[in-house]
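Engineer: okay, structure incoming, though there's no sequence with it:
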């Protein structure tokens, strides 16, 4: 199934959670000079103009990046301020929020000469948009299945590997496919840093992912969840966003907690954030 297009959801609260985590992880990894291979298994378009008909249809960014943008001068978090500064730099006009950058943009901005970036996208239309984005020469756009691509890529030629896995989960089987891909990847690259995004939906299918990884034998899996509203068992929409980080950088939990303390009040009175170990050492 290739119907999912992230443009309808660009800049929503889940994007904030995912990309703030991504920014914090990559910022830490760049403290060492050794080369990194970054893999983005579901890259999407790379950059999302907020005025497009797709994004304007649902306007989910108004419950995500928009309130943060309006409050950007009043924020007091080292991580969040740095992230917001990068977001400002992504705009054609610094004082106007007109586009939201996807993970290819966040991953490509800090690339060094020795690093490599593999961007996988299977949707032909989305890959076409990605092809039109200006990216550094170290970034390779690949029209194909990102999970299969990651499995075939490991072990990588660089000393370090950092992967972002964030399927649409339109198919229930994707949760188990992610588990199998992560198990294979970690068996080949034991010290890889792997980030996995998952949606919180009333059906609760994400428990397949969590249970599978808990029972996989992989150690050091950190979990965080940002809830926009309490779960409604009778509803159908996404009420929260989840992130797993395998081999998380030191201090990630504290930096994200400090940032989320500023973010959750801006997302509404029902918004909550919590984090902890899914699997410890």
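Structural biologist: Looks like it arrived, so ask away. Model, not experiment: these values are computed from the prediction.

Engineer: going by C-alpha atoms from here, please, whenever you check contacts or count neighbours.
Structural biologist: Noted.

Engineer: and the strand or helix carrying residue 161, what does it pack against?
Structural biologist: Element membership of residue 161 [criterion: DSSP states H and E] is strand 160-165. Judged by 3 or more Cα pairs under 8 Å, 6 or more residues apart in numbering; DSSP states H and E, strand 160-165 is in contact with strand 36-40, strand 193-200.

Engineer: in TSV, list those strands along with distance to residue 76 and mean neighbour count.
Structural biologist: Output for those, formatted as TSV (distance: least, Cα to Cα, whole Å; neighbours: other Cα atoms under 10 Å):
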stretch	distance to residue 76	mean neighbour count
strand 36-40	30	25
strand 193-200	26	22
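
Engineer: and those strands: which comes nearest residue 157?
Structural biologist: Residue 157 sits nearest to strand 36-40 of all the helices and strands packed on strand 160-165, at 8.0 Å, using Cα to Cα.

Engineer: one more to weigh against that first structure:
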């Protein structure tokens, strides 16, 4: 099943949660000169014009990045201000929010000469769009399945590994497939930093992912969730966004808590942010 196209949801509240977390992790990793291999298992297009027909159909960015952008001048948190400066640099005209950068942009924007980036995308149309994006020459775009592609490239050639796993979860089996792939990845790269995004839906299928990872024996799994509303208030639709970070950089929890304290109230009166250690050391 390859029907999912992220352009319909670009810039929504889940993107805000996911990409701020990704940015915070990258910011920490870049403090050392040692080479990093980045892997994005479900890359998407890379950069999304907000006036695109698909994006305008749902306009989810209006309850996500749009209010954050509108409030940017008043931010006090340093991580949040740096993230917004990076977002501004993705705009053709810095004063206007016209494009939302997906994970390939955030990863490519931070890529140094010694680093490597591999972007997997299985949807033919999405991969075609990704191929047209302006990325560093050593960013490799791969038309194929990201989970199997990740396993095939391990162990990585560089000393450090950072992986983003964010499938659409169109199939319920993907929750278990993600857990199994991540467990294999950490067998091959014990100190790798792995970020996993998951949706919070009324059906609660994300518990399969969480339970499988806990039972795998993997340690140091940090969890954060951004909820727009409490579960059960609406029968259908995503009510929240979840992120797992395995082997998180030191201080990530506090840095994100401070940034999310400023963002969360902008996303609605009922929104809230919560974080904990799903599995400790």
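Structural biologist: Thanks, I have it. All values derive from a computational prediction rather than experimental measurement.

Engineer: need the TM-score from the superposition.
Structural biologist: Overlay of the two chains. TM-score (TM-score structural alignment, normalised by the length of the first structure): 0.99; 281 aligned residues with a Cα RMSD of 0.7 Å.

Engineer: before we move on, the earlier item: hmm, who's touching the strand holding residue 161 of the first structure?
Structural biologist: With Cα atoms under 8 Å, 6 or more residues apart in numbering as the test, strand 160-165 of the first structure has contacts from 22, 34-42, 147, 178, 189, 191-197.

Engineer: how about stretch 264-281 of the second structure?
Structural biologist: Counting by Cα under 8 Å, 6+ apart, 13, 63-64, 67-68, 214, 218-230, 253, 260-261 sit against stretch 264-281 of the second structure.

Engineer: first-to-last residue distance for that stretch?
Structural biologist: 29 Å (Cα to Cα, to the nearest Å).

Engineer: what residues sit buried inside that stretch?
Structural biologist: 264, 265, 266, 267, 271, 272, 273, 275, 277, 278, 279 (16 or more other Cα atoms under 10 Å).

Engineer: nearest residue to residue 242 of the second structure other than its sequence neighbours?
Structural biologist: residue 225 (4.3 Å; Cα to Cα, 6 or more residues apart in numbering).

Engineer: and that neighbour, helix, strand or coil?
Structural biologist: Applying DSSP: H, G, I helix; E, B strand; the rest coil to residue 225 of the second structure yields a three-state assignment of strand.

Engineer: now do the same contact list for it.
Structural biologist: 240, 241, 242, 243, 273, 274, 275.

Engineer: quick check, the fifth one in a strand?
Structural biologist: If I follow you right, that is residue 273 of the second structure. Yes. Residue 273 of the second structure: assigned to a strand according to three-state DSSP.

Engineer: ok, it to residue 199 of the second structure distance?
Structural biologist: 14 Å.

Engineer: quick one: whichever strand or helix holds residue 259 of the first structure to chain centroid distance?
Structural biologist: Secondary structure assignment for residue 259 of the first structure, by DSSP H and E: helix 252-267. Mean-position distance between helix 252-267 of the first structure and its chain equals 16 Å (Cα atoms, centre = their mean, to the nearest Å).

Engineer: buried sites along that helix?
Structural biologist: 252, 253, 255, 256, 257, 259, 260, 262, 263, 264, 266, 267.

Engineer: quick one: average offset of that helix versus the second structure, please.
Structural biologist: In the superposition with the second structure, the average deviation recorded for helix 252-267 of the first structure is 0.5 Å (mean Cα distance after the TM-score superposition for the first structure).

Engineer: now that helix: which residue numbers in the second structure?
Structural biologist: Counting by TM-score structural alignment, helix 252-267 of the first structure falls onto residues 252-267 of the second structure.

Engineer: mind giving me the packing neighbours of the following helix or strand past the strand holding residue 161 of the first structure?
Structural biologist: Sequence-wise, the next helix or strand downstream of strand 160-165 of the first structure (DSSP H and E) is helix 173-188. With contacts defined as 3+ Cα pairs under 8 Å, 6+ apart, the packing partners of helix 173-188 of the first structure are helix 146-153, helix 206-214.

Engineer: try 6 Å this time
Structural biologist: The helices and strands touching helix 173-188 of the first structure, judged by 3 or more Cα pairs under 6 Å, 6 or more residues apart in numbering; DSSP states H and E, number zero.

Engineer: does residue 111 of the first structure count as helix, strand or coil?
Structural biologist: Relying on three-state DSSP, one would call residue 111 of the first structure coil.

Engineer: which parts of the strand holding residue 161 of the first structure are buried?
Structural biologist: Quick answer for strand 160-165 of the first structure (16+ other Cα under 10 Å): 160, 161, 162, 163, 164, 165.

Engineer: from those, which is closest to residue 124 of the first structure?
Structural biologist: Distances from residue 124 of the first structure to those, taken as Cα to Cα, are shortest for residue 165 (18.8 Å).

Engineer: which residue in the second structure aligns with residue 28 of the first structure?
Structural biologist: Mapped onto the second structure by TM-score structural alignment, residue 28 of the first structure lines up with residue 28.

Engineer: distance check, that match against residue 123 of the second structure.
Structural biologist: According to Cα to Cα, residue 28 of the second structure stands 31 Å off from residue 123 of the second structure.
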